[in-house]
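Engineer: Provide a 3D model corresponding to the input given below.
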Amino acid sequence: MITLNDVHKKYSSTVAIGPVTLQIPTGGITALVGPNGAGKSTMLTMVGRLLGIDSGTIEVAGYDVATTNSKDLAKIVSILRQENHFVTRLTVRQLVGFGRYPHSKGRLTKDDEAIISRSIDFLDLGELEGRYLDELSGGQRQRAYVAMVLAQDTDTVLLDEPLNNLDMKHSVVMMSHLKRAAEELNRTIVIVLHDINFAGHYADYICAMKNGQVVEFGTPERIMNDEILTNVFETPISVIDGPKGPLAVYY
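Structural biologist: All right, here's what the predicted structure looks like:
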């Protein structure tokens, strides 16, 4: 479980996050949604301790994010940010191998290699593991980054807009892989999404944010309704019955 208790982060007199008090359940996918500037990515990076908080507490699996030793925290929670600056002349396997650093400190064991192979296979990258990153399509490269995070083998995985720059087909493929990771590998995945319909279809829980605060939290069945989404996104939205569940329609 991820627990945020009265968390604040202030950037200026007019820009701030919080107060945020929230419990994200263990297991499944929790999607963070909301308009630009709502605080989704900021909250995710605070949970992953890539950004400090001004007050309050954040715990992941009972560990205080602010005080837990970095090498121990890296075995509890992993995070993939939007901006990835790895050298392009790395192969897919070399990139995924970086996910084992908290465990191996660069000296890969047979167990590490097995986990790397498992992560590569899980993201259907077996035929590409010898390819360099600059030889991959955007969708393939994004899958390689996610495989690296899965190879870190943490129970909690934080992903900041992993669908960014992916077309519809590759977005569906990515979300399908993440759904499998949550179900088959028993991971707790927290993901920032811009498309509310991807959240409604794939997530187990939706956290809707606005103006630096959590305004709604619950199952897709609860969050996917006209009034809540219209309020969160500040534009008229109707939710209709789609062939595989509710769909939000903007007008």
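
Engineer: alpha carbons only for contacts and neighbour counts from here, please
Structural biologist: Will do.

Engineer: please enumerate the strands of the stretch 1-150 of the chain.
Structural biologist: 2-10, 16-24, 28-33, 55-60, 63-64, 77-80 (DSSP state E, counting those that start in this stretch).

Engineer: and for comparison, fold this next one:
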Amino acid sequence: MITLQGVRKNYSSEVAIGPVDLQIPAGGITALIGPNGAGKSTLLTMIGRLNGMDAGAIEIAGYDVASTRSKDLAKIVSVLRQENHFVTRLTVRQLVGFGRFPHSKGRLTRTDEEIVSRAIDFLDLAPLEGRYLDELSGGQRQRAYVAMVLAQDTAFVLLDEPLNNLDMKHAVQMMKHLRRAAEELGRTIVIVLHDINFAGHYADHICAMKDGAVVEFGVPSEIMTDEVLSRVFDTAVQVVDGPSGPLAVYY
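Structural biologist: Below is the predicted model of the structure:
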């Protein structure tokens, strides 16, 4: 479980995130949704200690995020930021191998190599593992970064807009991979999403944010309603019955 108590980040007298009190259950996928500027990415990076808090406390599986040693925290939670600054002369396998650094300190053992191979296979990257990152499409490169995070072998995985720059086909494939990671690998995945319909279809819980605050938290059926989504996004939203569940239609 991830627990946030009174978490706050101050940017100015007019702009702040929080205070946020929230419990994200262990297991499955929790999607953070909301309009631009709602604070989704800031909240995610504070959970992963990539962004400092001005007040409050965050615990992941009982570990205090602020005080736990970095090398220990890196064995509990892995984070994929929105901005990936890749080195072009790095192969897919080399990149995924970086996920083992908290365990191997750069000296990969046979066990590390096996874990790297499993992550590569899980994301269907085996045919590409010898290719350099600048030889890949945006979708392939994004899969490689997610494989790196999975190779870190943490129970908790934080992903900041991993569907950015992916077309519809590759976005669907990515969400299916993450759904499998939650179900088959037992990972707890917290993901920032812009597409509410992806959240409604693939997530187990949805956390809706607006103006730096958590305004709704619940299972998809509780969040995917006309009233909730219209209020969160400040625009008229109608939720209709789709072939595989509720769909939000903006008008």
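
Engineer: what would you report as the TM-score here?
Structural biologist: Remark: TM-score between the superposed chains equals 1.00 [TM-score structural alignment, normalised by the length of the first structure]; 251 aligned residues with a CA RMSD of 0.3 Å.

Engineer: who wins for proximity to Arg89 of the first structure among the strands of the stretch 1-150 of the first structure?
Structural biologist: Evaluated over the strands of the stretch 1-150 of the first structure, closeness to Arg89 of the first structure peaks at strand 77-80, with 19.7 Å, by CA to CA.

Engineer: what lies in contact with that closest one?
Structural biologist: If you take CA atoms under 8 Å, 6 or more residues apart in numbering as the criterion, strand 77-80 of the first structure is touched by 45, 48, 60, 145-146, 149, 152, 154-160, 162.

Engineer: ChimeraX command to pick out the buried ones of those?
Structural biologist: Selecting only the buried entries of those in ChimeraX, with 16 or more other CA atoms under 10 Å as the criterion:
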select :45,48,60,145,146,149,152,154,155,156,157,158,159,160,162
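
Engineer: just the closest of the contacts of strand 77-80 of the first structure to Gln94 of the first structure, please.
Structural biologist: Tyr145 (11.0 Å).

Engineer: what's the spacing between that closest one and Val92 of the first structure?
Structural biologist: For Tyr145 of the first structure, the distance to Val92 of the first structure equals 9 Å [CA to CA, to the nearest Å].

Engineer: check Gly139 of the first structure too.
Structural biologist: 13 Å.

Engineer: show me which of these two is the more surrounded one.
Structural biologist: Val92 (28 against 19; other CA atoms under 10 Å).

Engineer: what's that one aligned with over in the second structure?
Structural biologist: Under the alignment (TM-score structural alignment), Val92 of the first structure pairs with Val92 of the second structure.

Engineer: so what's its match closest to, chain neighbours aside?
Structural biologist: Leaving out its chain neighbours, the residue that sits closest to Val92 of the second structure by CA to CA, 6 or more residues apart in numbering is Glu129, at 4.6 Å.

Engineer: next, count neighbours for that neighbour.
Structural biologist: Around Glu129 of the second structure there are 19 residues (other CA under 10 Å).

Engineer: who are the neighbours in contact with it?
Structural biologist: Glu129 of the second structure touches Thr91, Val92, Arg93, Ile120, counting by CA under 8 Å, 6+ apart.

Engineer: how near is the most centrally placed residue in the first structure to Ala74 of the first structure?
Structural biologist: The centroid of the first structure falls nearest to Leu159 when counting by CA atoms, centre = their mean (2.2 Å). Per CA to CA, Leu159 of the first structure is found 15 Å from Ala74 of the first structure.

Engineer: of the contacts of strand 77-80 of the first structure, which pair is most distant in space?
Structural biologist: Among the contacts of strand 77-80 of the first structure, Val60 and Tyr145 lie farthest apart (CA to CA), at 22.3 Å.

Engineer: average gap between the lengthiest helix in the first structure and the second structure?
Structural biologist: If you go by DSSP state H, the first structure has its longest helix at helix 168-184. Compared with the second structure after fitting, helix 168-184 of the first structure has a mean deviation of 0.2 Å; criterion: mean CA distance after the TM-score superposition for the first structure.

Engineer: by contact count, what packs against that helix?
Structural biologist: Packed against helix 168-184 of the first structure, as judged by 3 or more CA pairs under 8 Å, 6 or more residues apart in numbering; DSSP states H and E, are the following elements: strand 28-33, strand 188-192, helix 196-202.

Engineer: so how far is the longest one from its chain's centroid?
Structural biologist: From the chain centre to the centre of helix 196-202 of the first structure is a distance of 14 Å (CA atoms, centre = their mean, to the nearest Å).

Engineer: next, the angle from the helix or strand immediately after that helix in the chain to strand 16-24.
Structural biologist: The helix or strand immediately downstream of helix 196-202 of the first structure is strand 205-210, counting by DSSP states H and E. Compare the direction of strand 205-210 of the first structure with that of strand 16-24 by axes from the mean of the first three to the mean of the last three CA atoms, to 10 degrees and you get 170 degrees.
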